[in-house]
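Trainee: here you go, sequence then predicted model.
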Amino acid sequence: MSSTLIISIIIAVLVLLMSYAFISQTITTRRQQKQRLLTALKIRARDFKFLINGFPPNFLSKDLSILVYRCIIEVTEQLAKLEPKEKLYVEELTLYNKQLEEVQRKPKNAKRAKLTNPQQTKEVKRLLQELNKFLAHLRKRGTINASQHANYEQQIKNMVVQLSVDSYIINAKQASGSGKTRLAIHYYTLARKLLAKESGKQNYQKQIQQLSGVIAQLEEKALAEEAAANPDRAAAEAQAEEQAATEWDEFNKGDESWKKKSVYD
């Protein structure tokens, strides 16, 4: 075998080895990229599920609910393409599309769900913070524009205000149920102040009026409780008021006699 042929064989083998190494490296790189993408998509899908299942029914606005469902549908479709043998994605897509249709059929101004305990309020606030971060990410990616982002942000802010009001009212009801009327008035007053502060951006007049009515009733109740708890003080205050009224009447009588005397003089 000539040296030329041997060299040619060696070169061919080297080329084959280099090609194999290149192809192997490419396959490994693509496999790693696919795995990283899968991991990222699964984390994103988990976060969307967390948002969908974490909020009470009818808590999110219709627009925000539709946005979250569309995002989780998009992520699940990508997962189904990367793992076509995984039947779970097909089932989830069927479920999410059905739920999206149900949300789309709901009236835009559906009655908002109210929370019933402080722990639930705290958890929902945290979910809203996560949703706000997600919206900022969508804005950065160009999925939503600046106007849409501002609209969604305002909706979240309104929900945070209502959450705070709900929290105050929960505390007020607990205080009232424990016989702490003045403390209940304090919490109701905080709720009213917050709504009054935000009423320029949102119409909260109906809620403010309702809270004012509740506060007025509790003020009467508090005064009655205080009078019953300290009858001597109540009697002293009533006697002082009666004495002041008597003195004022005497003063007015004297003033009238002076006026008559002036006229006759």
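Mentor: Thanks, I have it.

Trainee: going by C-alpha atoms from here, please, whenever you check contacts or count neighbours.
Mentor: Noted.

Trainee: so for the helix or strand containing residue 206, what gets flagged as buried?
Mentor: Using DSSP states H and E, the element containing residue 206 is helix 205-229. For helix 205-229, burial by neighbour count (16 or more other Cα atoms under 10 Å) applies to 208, 211, 215, 218-219, 222.

Trainee: nearest to residue 111 among the residues you listed?
Mentor: residue 208 (17.7 Å; Cα to Cα).

Trainee: against that first model, consider the following:
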Amino acid sequence: MNSIAVIATIVLLLAGLVCYAFIAQTVRQKREQRMRLTAALKSRLRSLKFLLNGFPEGFLPKELSLTVQRTIMEVCEQLARLEPQEPSHVQDLQSASNHLQEAHKQNKPEARTHLENPQQIKEAKVCLEELYRFIHQLEKKGTLSANHAETQRNQIKQLALQVTVDNYVMLGNEAQQSGKLKLAAHYLNQSISLMERDGKRKHFAERIDELKQRLDALNETLSDDSEQPELNQDDRAEQQAQVAEEWSNFGNEDQNWKKKHVYD
């Protein structure tokens, strides 16, 4: 074998090694990219399930529920394509499909679900904040139009107000049970004021009437009981602390919702 043949062989071997290294690197990068995408989708699915499971049944309006259910369905479809050998993805996809069909069948609004304990209120607050961020990300990606996104953000703000009212009513119930009738009346009055200030009184008309009847009964009791003490300093501090937690500005700090998140 002459020197030219040897050189040609070496060049071919080097070219083959370079091609092999390039192909191996490409395959490894695609595998890593696939793993990252799969991990991100699984994280997103957990977050979306958290959103739905964090609310009592019937708490979310149909439109918001459908938005979340459709996204869960899309994520499950992607996971099933990426990991077809994983049976849990097929099960999640079937479950998501069933829930989406059920959500579509909801023709009329269900009765409002009221939260009655601190844990429910705490979980609902966290989930509403996550849901607000989620809607912002869908709008950013073009999945939701600006009009639809704004409509759903307004629905979330209304739910946030509802949760705040539930919190005041719960505190009012506790105060009344403890014999602090003036404090109970304050919380009921605060609840009514929040709903009337909302500008959409018709959405809360039934609850406003209900709480006004309770407030009238409390005021009658107070007027008949001249020995009811004035609110002490601790009670006033409790009122002020509660008022400070109002969600009247829920979602106004738009920059907070624009931070990169698992929904991206």
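Mentor: Structure's in. What do you need? As the structure is a computational prediction, the values presented were derived from the model and not from experiment.

Trainee: before we move on, the earlier item: would you format the buried residues of helix 205-229 of the first structure as a markdown table with distance to residue 61 of the first structure included?
Mentor: Listed next are those as a markdown table, based on distance: Cα to Cα, whole Å:
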| residue | distance to residue 61 of the first structure |
| --- | --- |
| 208 | 22 |
| 211 | 24 |
| 215 | 30 |
| 218 | 33 |
| 219 | 36 |
| 222 | 38 |
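
Trainee: show me the helices in the stretch 1-150 of the second structure, by range?
Mentor: Secondary structure of the stretch 1-150 of the second structure by DSSP state H, counting those that start in this stretch: the helices cover 3-53, 62-82, 87-105, 118-141, 146-177.

Trainee: could those helices go into CSV alongside distance to residue 239 of the second structure and mean neighbour count?
Mentor: Converted to CSV, these look like this (distance: least, Cα to Cα, whole Å; neighbours: other Cα atoms under 10 Å):
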stretch, distance to residue 239 of the second structure, mean neighbour count
helix 3-53, 30, 13
helix 62-82, 33, 18
helix 87-105, 39, 16
helix 118-141, 17, 18
helix 146-177, 10, 19
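
Trainee: for these, could you give me JSON lines that also reports distance to residue 243 of the second structure?
Mentor: JSON lines is the format used below for the helices of the stretch 1-150 of the second structure (distance: least, Cα to Cα, whole Å):
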{"stretch": "helix 3-53", "distance to residue 243 of the second structure": "26"}
{"stretch": "helix 62-82", "distance to residue 243 of the second structure": "28"}
{"stretch": "helix 87-105", "distance to residue 243 of the second structure": "36"}
{"stretch": "helix 118-141", "distance to residue 243 of the second structure": "16"}
{"stretch": "helix 146-177", "distance to residue 243 of the second structure": "9"}
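
Trainee: could you point out which of those sits nearest residue 236 of the second structure?
Mentor: helix 146-177 (12.7 Å).

Trainee: mind giving me the packing neighbours of the helix or strand following that closest one?
Mentor: As assigned by DSSP H and E, the chain's next helix or strand after helix 146-177 of the second structure is helix 181-197. Under the contact definition 3 or more Cα pairs under 8 Å, 6 or more residues apart in numbering; DSSP states H and E, helix 181-197 of the second structure sits against helix 146-177, helix 205-224.

Trainee: how about residues contacting stretch 204-213 of the first structure?
Mentor: 188-189, 191-192, 195-196, 198-199 (Cα atoms under 8 Å, 6 or more residues apart in numbering).

Trainee: from those residues, pick the one nearest residue 142 of the first structure.
Mentor: Ranked by distance to residue 142 of the first structure (Cα to Cα), those are led by residue 198 at 30.1 Å.

Trainee: what residue in the second structure is paired with that closest one?
Mentor: Following TM-score structural alignment, the counterpart assigned to residue 198 of the first structure within the second structure is residue 198.

Trainee: next, count neighbours for that match.
Mentor: For residue 198 of the second structure, the count of nearby residues is 14 (other Cα atoms under 10 Å).

Trainee: the one 5 residues further on now?
Mentor: The local packing of residue 203 of the second structure (other Cα under 10 Å) involves 13 other residues.

Trainee: ok, and what's touching stretch 112-123 of the first structure?
Mentor: Under Cα under 8 Å, 6+ apart, the answer for stretch 112-123 of the first structure is 56-60, 163, 166-167, 170.

Trainee: also stretch 72-92 of the first structure?
Mentor: 34, 38, 41-42, 44-45, 48-49, 93, 96-97.

Trainee: now swap in stretch 152-171 of the second structure and tell me
Mentor: So stretch 152-171 of the second structure is contacted by 61, 63-64, 114-118, 121, 124-125, 128, 131-132, 135, 184, 187-188, 190-191, 194-195, 246-248, 250-251 (Cα under 8 Å, 6+ apart).

Trainee: that older thread, would you list the helices and strands packed on helix 181-197 of the second structure in TSV and tack on distance to residue 102 of the second structure?
Mentor: Formatted as TSV, these follow (distance: least, Cα to Cα, whole Å):
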stretch	distance to residue 102 of the second structure
helix 146-177	20
helix 205-224	27
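
Trainee: just so I know, which of these lies nearest residue 234 of the second structure?
Mentor: helix 146-177 (12.7 Å).

Trainee: how much does the closest one stray from the first structure?
Mentor: Superposing on the first structure and averaging over aligned pairs (mean Cα distance after the TM-score superposition for the first structure), helix 146-177 of the second structure comes out at 0.6 Å.

Trainee: the residue lying closest to residue 175 of the second structure once chain neighbours are set aside: what's it in contact with?
Mentor: Nearest non-adjacent residue to residue 175 of the second structure, counting by Cα to Cα, 6 or more residues apart in numbering: residue 184, 5.1 Å away. Contact analysis of residue 184 of the second structure by Cα under 8 Å, 6+ apart lists 171-176.
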